[in-house]
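S.K.: Sequence plus the predicted model coming up.
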Amino acid sequence: MAPDDDRERMLEWVERVAMFCGDAWGLAPITGRILGWLLICTPAEQSAGEIADAIGASRASMTSNMRLLTSVGLVRRRTRQGERTTYYRIEDDAFEKVVRQRLAAFAAFGEIAEEALQFGGEDGERTRRIRSAQQSIALLTGPVA
């Protein structure tokens, strides 16, 4: 396969990641493209300019997206001695962090749902809906208190 064909396939895959991140996590497409590119790029550590060039993004759009990705711990930034350029790479445990954050959010909602039982009273249908939510959450996180 020619290098141009390979690059085209890689960029198509990056676009699929962008669509997934938007649909599943509500992220902007550019954020998903950055994640996708950092998963498959060589070298694994790249500057914002290199990433922007690779995915066809403006360098201005990179700043806020890189800040977001580094603040949630998915991407690590670093500088090299004697250079002013900042380099980025996806954290080795990036997706483990995503899963843990999602599970923690579900567990927190399970606790909120527990509080809703006080509104159930004699309304069996309302209580059933709350219990159904709790059971679904427990499948992911373990039993709700």
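M.R.: That came in fine, so what should we check first? Numbers count the residues shown, from 1 in each chain.
S.K.: C-alpha from now on. contacts and neighbour counts both.
M.R.: OK.
S.K.: any idea how far the residue lying farthest from the centre of the chain lies from Gly110?
M.R.: In the chain, Glu122 marks the outermost C-alpha relative to the chain mean, sitting 41.2 Å out by C-alpha atoms, centre = their mean. Distance check for Glu122 against Gly110: by C-alpha to C-alpha, to the nearest Å, it reads 21 Å.
S.K.: go on, Arg16?
M.R.: Distance of Arg16 to Gly110, given as C-alpha to C-alpha: 32 Å.
S.K.: Next up, a structure to set beside the first:
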Amino acid sequence: MDEQRRDEELLAWVERVAAFFAKNNGLPLITGRVLGWLMVCDPPEQTAAQIAAAIGASKGSLSTAVRVLEAGGFVRTVTRPAERGVRLRVVDDVWERVARRKLEALGQFSGITADGLEILRDDPARAGRVRDAHRLFAWLEREIPPLFQRWEEDSS
């Protein structure tokens, strides 16, 4: 595959990443584009100017996106000796940490649903919806730790 075609395919892939995070996490498209680009760029550490040029965005539009990605633990800044600015890169092991955090949060919702069941213990009709949620989230709470234990065993 020639370099121009590969670059076009990479940018299309970056757009798919952006659309995924917009749909599933409510992130602005620009934030997803920055993340997608940082996943595939070479070198892996990029300045705001490099990112903006690659994804066709203004440097100004990147600042909010970068803050969101830093706050979420997706990217980190890197400094180099004799350079004034910072570079950005995807945090090592970010996907495991993000997946673990999201899945564990779902499992932790079982405590909230258990409290709801206690409050509604004398009202079975209203408790039914909470009970359905509780069954799922209690199951997730039990199943997520072994899932990540298997991941750690398989990936080491």
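M.R.: Alright, I've got the coordinates. Keep in mind that this is a model prediction, so the values were computed, not measured.
S.K.: distance of the residue farthest from the centre of the first structure from Ala116 of the first structure?
M.R.: With C-alpha to C-alpha as the criterion, Glu122 of the first structure and Ala116 of the first structure are 13 Å apart.
S.K.: Then Asp92 of the first structure?
M.R.: Distance of Asp92 of the first structure to Ala116 of the first structure, given as C-alpha to C-alpha: 39 Å.
S.K.: same deal with Ser136 of the first structure?
M.R.: Taking C-alpha to C-alpha as the measure, Ser136 of the first structure falls 16 Å from Ala116 of the first structure.
S.K.: Near the counterpart of Gln46 of the first structure in the second structure, how many residues? Count them for me, please.
M.R.: Aligning on TM-score structural alignment places Gln46 of the first structure opposite Gln46 in the second structure. Using other C-alpha atoms under 10 Å, Gln46 of the second structure has 20 neighbouring residues.
S.K.: What of Phe95 of the first structure?
M.R.: Other residues near Phe95 of the first structure come to 13 when the count uses other C-alpha under 10 Å.
S.K.: what's the answer for Val17 of the first structure, then?
M.R.: A total of 21 residues lie near Val17 of the first structure under the criterion other C-alpha under 10 Å.
S.K.: ok, now which ones touch it?
M.R.: Taking C-alpha atoms under 8 Å, 6 or more residues apart in numbering, we find Val17 of the first structure in contact with 32-33, 35-36.
S.K.: out of the residues you listed, who has the most neighbours?
M.R.: Ranked by neighbour count (other C-alpha under 10 Å), the contacts of Val17 of the first structure have Arg33 at the top, with 27 neighbours.
S.K.: if I look at it, how far off is Gly110 of the first structure?
M.R.: Arg33 of the first structure is 32 Å from Gly110 of the first structure, where distance means C-alpha to C-alpha.
S.K.: got it, and Ala52 of the first structure?
M.R.: In this view, Ala52 of the first structure and Gly110 of the first structure are 40 Å apart by C-alpha to C-alpha.
S.K.: neighbour count winner among those two?
M.R.: For Ala52 of the first structure versus Gly110, the count of surrounding residues by other C-alpha under 10 Å is larger for Gly110: 24 against 20.
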